[in-house]
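*Asks:* Pasting the sequence and the predicted model now:
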Amino acid sequence: MKRVFVFSAAIFLLACNGSGSDNNTAAPTTGNSQTGLNTPPGATSPLPTRIFVEGSPIDLGGTALLQKDKEKLQPGADYLVTFTAPGGATSKASLVLNFLMALKPGSYPIVGMNFKRPGNPYTEIYGGEAGAKPKLTNYKVNITECKDLGDNHQGGHKWSISGTFDELVIPALPIMLVSKTRHHPVEIKIQRGTFTNVTFDDNWEAMVQQEIDKAKK
């Protein structure tokens, strides 16, 4: 019950912060109302994330949440980022990457992956389940730019990151392979991906706690 309450408070916080922003890049505190689009190579996309699956580009949204890495999986990378790239009305695919990070450019390990896309007739699901314990992998996210955007007026700072990642091979969720009456690929390959100017707050957990405290009053 407590987890549900915390999650609800987090969603409420993000929605409230997003309502007053003119920033077009998707982020936990700015929001993104644009839908996912499949655009040809070289085309300009208003969306911050582009991935290539089976040779085709897919453009997605992009939001990020930052929290302390309580597991201390890698010295010098003290934060755990949950990067979510949702699709929209046109592109039904979605990608979630969990990776470690310091607040500076560098190459950081991915510690969790999840990818979904429409199948025939069922949705294809790959990677770990939501809330799974982070685990070091050999896959990396390369943060090419990390900018401090200044005071977020809620006790912390807002940051912007851009980055890339190379091929990800994500196995199907085991339960999706149980059925003998429907075909589900055993893995998916995302050949590469980029994201640009995705923002987050460095005190997100404290902001959520503030909303919880307000709700209790």
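*Replies:* Perfect, thanks for sending it.
*Asks:* switch to C-alpha atoms for all contacts and neighbour counts from now on
*Replies:* Noted.
*Asks:* Quick check: buried residues in stretch 207-217?
*Replies:* Neighbour-count burial for stretch 207-217 flags Met207, Val208, Glu211, Ile212 (criterion: 16 or more other C-alpha atoms under 10 Å).
*Asks:* Can you mark which positions in the longest strand anywhere in the chain are buried?
*Replies:* The residue-count maximum for a strand in the chain (DSSP state E) belongs to strand 187-201. Buried residues in strand 187-201, defined by neighbour count with 16+ other C-alpha under 10 Å: 188, 190-201.
*Asks:* Looking at the residues you listed, which is nearest Ser162?
*Replies:* Thr196 (4.3 Å; C-alpha to C-alpha).
*Asks:* In terms of secondary structure, what does the following helix or strand past the longest strand of the chain contact?
*Replies:* Toward the C-terminus, strand 187-201 is succeeded by helix 204-216 as the next helix or strand (DSSP states H and E). With contacts defined as 3 or more C-alpha pairs under 8 Å, 6 or more residues apart in numbering; DSSP states H and E, the packing partners of helix 204-216 are helix 2-18, strand 63-68.
*Asks:* what sits against Lys140?
*Replies:* By C-alpha atoms under 8 Å, 6 or more residues apart in numbering, Lys140 lies in contact with Phe99, Ser107, Tyr108, Pro109, Ile110, Phe165, Asp166.
*Asks:* hold the first one in mind and look at this next one:
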Amino acid sequence: MRFKIGSPYPFIAAVSGAVMLFVLVYATIARHIARAGNTDRQAFDAIIVLGTPADGDGNPTPQMLDRVGEAVREYDRGIAPRIILSGSAAHNRFVEADVMARIAESQGVPPSMIFEDTQAKDTIQNACNSAQIMKNHGWNSAEVVTSPFHLQRASMIFSKMPIQWRSHAAPNNLTPGYYSRTAGLIEIVKTARYLVWARWVERCAV
């Protein structure tokens, strides 16, 4: 495409590129300074596990097994007496919370200690819906378990919730090669989207 002399399009393109670069740099910095919690407490009312898709046959993926497995280990350590599993059928027809609940039960967590949010379609809704479950039960504190690459954005989102919380990374035991430069770039883009758009549009009314 050729631009005529005096055309505003090159200027517009340059400004747009500069704005996009600024937003991505802003998101990168925000991720690095994101707080990992707002409390020093060592025990909580609940452990929240953020959802990730099951595979196309409804089986847990390695990433899902890593997250739930770490939550169960924290439960067994006495970090909290119950687990909240959050995630809908956001990426296929299988409800993430249901699949995660089966994993937790198979690893010894009593069904009565498992609470499901089957409606959340993204991380903001994970946080909002889990905070609402906690409010409904009179719980005030939670440890939030998710994958390392997801931890910073999740922490930024949970910092807006009216609860005491601490983030906790699930070790990549089954997904040691999952975190790549591509995954990192995607998280930066998602963080940028959260900062400039989603946090205003998807406000939580807990």
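*Replies:* Noted; the coordinates are in hand. Model, not experiment: these values are computed from the prediction.
*Asks:* Overlay the chains and give the TM-score.
*Replies:* Between these two chains, after superposing, the TM-score reads 0.28 (TM-score structural alignment, normalised by the length of structure 2); 112 aligned residues with a C-alpha RMSD of 6.2 Å.
*Asks:* got the angle for the longest strand of structure 1 vs helix 204-216?
*Replies:* Interaxial angle of strand 187-201 of structure 1 relative to helix 204-216 (axes from the mean of the first three to the mean of the last three C-alpha atoms, to 10 degrees): 70 degrees.
*Asks:* Strand 187-201 of structure 1 to strand 63-68, inter-axis angle?
*Replies:* Orientation check (the same axes, to 10 degrees): strand 187-201 of structure 1 against strand 63-68 gives 70 degrees.
*Asks:* Does anything pack onto strand 187-201 of structure 1? Which helices or strands?
*Replies:* Strand 187-201 of structure 1 packs on strand 49-53, strand 63-68, strand 157-165, strand 168-171, going by 3+ C-alpha pairs under 8 Å, 6+ apart.
*Asks:* which stretch among those strands comes nearest Asp148 of structure 1?
*Replies:* Nearest of these (C-alpha to C-alpha): strand 157-165, 4.7 Å.
*Asks:* Residues in contact with that closest one: which ones?
*Replies:* With contact meaning C-alpha under 8 Å, 6+ apart, strand 157-165 of structure 1 is reached by 140-152, 192-203.
*Asks:* please redo it, this time with the cut-off set to 6 Å
*Replies:* The list of residues contacting strand 157-165 of structure 1 from outside it, by C-alpha atoms under 6 Å, 6 or more residues apart in numbering, reads 141-152, 192-202.
*Asks:* where exactly do the helices run in structure 2?
*Replies:* 9-33, 62-76, 96-106, 123-137, 148-158, 181-193, 199-201 (DSSP state H).
*Asks:* Which among those helices is found nearest to Leu85 of structure 2?
*Replies:* Once the helices of structure 2 are compared by C-alpha to C-alpha, helix 96-106 is nearest, at 5.2 Å.
*Asks:* re earlier: switch the helices of structure 2 over to JSON lines; also include mean neighbour count.
*Replies:* Below are these laid out as JSON lines (neighbours: other C-alpha atoms under 10 Å):
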{"stretch": "helix 9-33", "mean neighbour count": "14"}
{"stretch": "helix 62-76", "mean neighbour count": "21"}
{"stretch": "helix 96-106", "mean neighbour count": "21"}
{"stretch": "helix 123-137", "mean neighbour count": "20"}
{"stretch": "helix 148-158", "mean neighbour count": "21"}
{"stretch": "helix 181-193", "mean neighbour count": "16"}
{"stretch": "helix 199-201", "mean neighbour count": "11"}
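*Asks:* Kindly present the ones you listed as JSON lines, with separate columns for distance to Trp165 of structure 2.
*Replies:* Converted to JSON lines, the helices of structure 2 look like this (distance: least, C-alpha to C-alpha, whole Å):
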{"stretch": "helix 9-33", "distance to Trp165 of structure 2": "17"}
{"stretch": "helix 62-76", "distance to Trp165 of structure 2": "14"}
{"stretch": "helix 96-106", "distance to Trp165 of structure 2": "20"}
{"stretch": "helix 123-137", "distance to Trp165 of structure 2": "10"}
{"stretch": "helix 148-158", "distance to Trp165 of structure 2": "8"}
{"stretch": "helix 181-193", "distance to Trp165 of structure 2": "20"}
{"stretch": "helix 199-201", "distance to Trp165 of structure 2": "19"}
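*Asks:* mind checking which of those helices is nearest Leu50 of structure 2?
*Replies:* Of all the helices of structure 2, helix 123-137 sits nearest to Leu50 of structure 2, with 6.4 Å by C-alpha to C-alpha.
*Asks:* got the angle for that closest one vs helix 148-158?
*Replies:* 60 degrees.
*Asks:* which one of the contacts of Lys140 of structure 1 has the most neighbours?
*Replies:* Using other C-alpha atoms under 10 Å as the neighbour criterion, Phe99 leads the contacts of Lys140 of structure 1 with 26 neighbours.
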